[in-house]
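Undergrad: predicted coordinates and the sequence they were generated for:
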Amino acid sequence: MTEPSAPLVPSSPGRPQASSEARFEALVAEADAAPVDGWDFSWFDGRATEERPSWGYARSLADRMARARAALDLDTGGGEVLASVPVLPALTVATESWPPNIARATALLHPRGAAVVAVREESPLPFGDRAFDLVVSRHPVTTCWEEIARVLVPGGVYFSQQVGPASVFELVEYFLGPRTAQERGARDPQRARAAAEAAGLEVTDLRAERLRVEFRDIGAVVHFLRKVIWMVPGFTVAGHLPRLRSLHRLIETEGPFVAHSSRFLIEARKPDDPSTPLR
């Protein structure tokens, strides 16, 4: 989600309910028909905003890519983030599991000389040991630390921005009700550290932030829940009409619905191989 060119103005609470219902139906129909493939959030321009983490993932990614010889981008989505990198290594490979994203990423990345490999979620990576000196991922579904450690060369680096615990749970709980402590604690960055270290990697950087998110109309909510499918599993407009109508009225009378995303940055290095002679 990006900063809007101009904020939407909430409707006056004094307007007739029929007008509000007409707006609701139009906004929901538009959002329900919009394509959700790829990882491009430009549809939200003017309709939703999300603060960006202070560390600047894309900028840091570009710097690391420029110095790498062989790089792997896991869960590339539609390839949008990788395609934004000015200089790619001579060997650049991306993986993706969702068929619509595979086609989109292929069209976007092949002209840049990057290969896109279709994989199954949580399956072993189809690459040999010590194949890459840089592995990256932005918002991976899962992180297979043992496989990352396997495909990294000694001295190689894994660099990733990930979704942290209880991200946008204000919206999740609006639809699903209170979540358990276990659900709220999932994706804890300290657990990521422990898993990386268990796989033999040295965590060299770990930072976390919570960031303000605003949904300025009900269409933005619908599109978000259709696109980020793990937030409200099985979400459909038809199955959630009462809560959608209630949230539409809330936004029109009180202004944007505010939530908070959770993000963490993790960088981990594979130790040098002591058996490798110095050059």
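TA: Noted; the coordinates are in hand.
Undergrad: when you work out contacts or count neighbours from here on, use the C-alpha atoms and nothing else.
TA: Will do.
Undergrad: show me where the stretch 101-250 of the chain has its helices.
TA: 145-151, 169-176, 181-185, 189-198, 218-227, 241-254 (DSSP state H, counting those that start in this stretch).
Undergrad: does residue 271 touch residue 204 like I think?
TA: No. In this structure, residue 271 is not within contact of residue 204 by Cα atoms under 8 Å, at 11.2 Å.
Undergrad: which one of the two is surrounded by more residues?
TA: Using other Cα atoms under 10 Å as the criterion, residue 271 and residue 204 rank with residue 271 on top: 16 against 12.
Undergrad: that older thread, highest mean neighbour count out of the helices of the stretch 101-250 of the chain?
TA: Of all the helices of the stretch 101-250 of the chain, helix 218-227 carries the top mean neighbour count, a mean of 23, counting by mean count of other Cα atoms under 10 Å.
Undergrad: and the angle from that one to helix 169-176?
TA: 90 degrees (axes from the mean of the first three to the mean of the last three Cα atoms, to 10 degrees).
Undergrad: what angle sits between helix 218-227 and helix 241-254?
TA: 140 degrees.
Undergrad: can you give me the strands in the stretch 51-200 of the chain?
TA: 70-74, 91-96, 115-118, 132-138, 152-163 (DSSP state E, counting those that start in this stretch).
Undergrad: next, the one to line up against it:
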Amino acid sequence: MSEQSPPPPQPSPPLPPFASPASRDRFEALVAEAEAVSVDGWDFSWLEGRATEQRPSWGYARAMADRLREARAALDIQTGGGEVLAAAPKLPPVTVATESWPPNIARATALLHPLGAVVVADADEPPLPFGDGAFDLVVSRHPVTTWWEEIARVLAPGGTYFSQQVGPASVFELVEYFLGPQPPEVRGARDPEDARAAAEAAGLDVVGLRPERLRTEFFDIGAVVYFLRKVIWMVPGFTVEQYRPQLAALHRKIEEEGPFLAHTTRFLIEARKPL
């Protein structure tokens, strides 16, 4: 039997027209720059001057630091590169952070070990690699998944879970620009009331729950590319080549109409384990 020839490669969709050759050159330069920069860690300083995100009114880092100051043993779940935890002025005598992504594990270790915190490589799946009642404070900023039963297990009686989380349909103006309208079950995922119910089902008392919707702006197409490379669950499998026509059209839209506006959703949840 003769071998079949592979199908010929499909041509890439044509790019939309640019306003000018200079606009095309700016597009290519911005995209190339954003593709080349490292997206390790959870530091978004590269976006300074290129994108803005309104901050929640509660000031998570400051509020977390206040709780760390009073704790004896604390756990930071999904610490990323350890940047948020490292910014706290004082860490408890026992401070542990977990992370699953190898580049972030290395960054967090380098940042947190000099401060006396231990970084544990963890798959972000149950069970947490700690004994029952090991911590009087567990914190987490923007966890991908919250394993409520495990949090309840590792908290000591009277201990607190304190977390800022991504809410429903966050930055979906950008998500739906690339992926099209999302179904209600996707738009409604990560509802704060679902978090309350899950925490209570795990035996915790929710003592605070605050949602906010916040303004986010992207000033150039490089900021969009960097954001989607870094926050990989927004447009799963995102690559510049796959979405080049949409990126080019969005580049022209930003140049002609101004920053691309989206809205971030966040909620703050605090739950305690009964004595």
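TA: Yep, that arrived. Since this is a predicted model, take the numbers as computed values, not measurements.
Undergrad: follow-up on the earlier one: make a markdown table from the strands of the stretch 51-200 of the first structure and add distance to residue 261 of the first structure and mean neighbour count to it.
TA: What follows is those, written out as a markdown table (distance: least, Cα to Cα, whole Å; neighbours: other Cα atoms under 10 Å):
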| stretch | distance to residue 261 of the first structure | mean neighbour count |
| --- | --- | --- |
| strand 70-74 | 21 | 25 |
| strand 91-96 | 24 | 22 |
| strand 115-118 | 29 | 18 |
| strand 132-138 | 14 | 24 |
| strand 152-163 | 8 | 22 |
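Undergrad: out of the helices of the stretch 101-250 of the first structure, flag the one nearest residue 43 of the first structure.
TA: Among the helices of the stretch 101-250 of the first structure, helix 218-227 comes nearest to residue 43 of the first structure, with 8.5 Å by Cα to Cα.
Undergrad: state the span of the second structure onto which the closest one is aligned.
TA: The alignment of helix 218-227 of the first structure onto the second structure (TM-score structural alignment) spans residues 221-230.
Undergrad: mean deviation of that stretch from the first structure?
TA: Superposed on the first structure, stretch 221-230 of the second structure shows a mean distance to its aligned partners of 0.1 Å (mean Cα distance after the TM-score superposition for the first structure).
Undergrad: and of the helices of the stretch 101-250 of the first structure, who's closest to residue 101 of the first structure?
TA: helix 218-227 (12.0 Å).
Undergrad: same for the closest one, what does it pack against?
TA: helix 17-33, helix 241-254 (3 or more Cα pairs under 8 Å, 6 or more residues apart in numbering; DSSP states H and E).
Undergrad: now render those helices as CSV, adding distance to residue 130 of the first structure.
TA: Formatted as CSV, those follow (distance: least, Cα to Cα, whole Å):
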stretch, distance to residue 130 of the first structure
helix 17-33, 44
helix 241-254, 49
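Undergrad: for these, which one sits closest to residue 185 of the first structure?
TA: That would be helix 241-254 among these, by Cα to Cα, at 25.3 Å.
Undergrad: and the closest one, how far from the second structure on average?
TA: Mean for helix 241-254 of the first structure is 0.2 Å (mean Cα distance after the TM-score superposition for the first structure).
Undergrad: so where is the next helix or strand after that helix in the second structure?
TA: Going down the chain from helix 241-254 of the first structure, the next helix or strand is strand 257-269, by DSSP states H and E. The aligned range for strand 257-269 of the first structure in the second structure is 260-272, by TM-score structural alignment.
Undergrad: again, but for stretch 106-114 of the first structure
TA: Using TM-score structural alignment, stretch 106-114 of the first structure pairs with 109-117 in the second structure.
Undergrad: what sits up against the matching stretch?
TA: Applying Cα atoms under 8 Å, 6 or more residues apart in numbering, the contact partners of stretch 109-117 of the second structure are 81, 82, 83, 85, 86, 91, 94, 95, 96, 97, 118, 119.
Undergrad: now swap in stretch 71-84 of the second structure and tell me
TA: Outside stretch 71-84 of the second structure, the residues touching it (Cα under 8 Å, 6+ apart) are 40-43, 61, 68, 85, 92-101, 104-109, 111-112, 124, 134-141, 143.
Undergrad: if we go to 7 Å?
TA: Residues from elsewhere that reach stretch 71-84 of the second structure, judged by Cα atoms under 7 Å, 6 or more residues apart in numbering: 41-42, 61, 92-99, 104-105, 107-108, 111-112, 135-140, 143.
Undergrad: same question for stretch 124-144 of the first structure.
TA: For stretch 124-144 of the first structure, using Cα under 7 Å, 6+ apart, the contacting residues are 68-75, 122, 147, 150-153, 156-163.
Undergrad: likewise for stretch 250-266 of the first structure?
TA: Under Cα under 7 Å, 6+ apart, the answer for stretch 250-266 of the first structure is 10-13, 159-168, 170-171, 189, 205-217.
Undergrad: now do stretch 145-165 of the first structure
TA: Contacts of stretch 145-165 of the first structure (Cα under 7 Å, 6+ apart): 57, 124-125, 127-140, 184-189, 195-196, 199, 201, 262-273.
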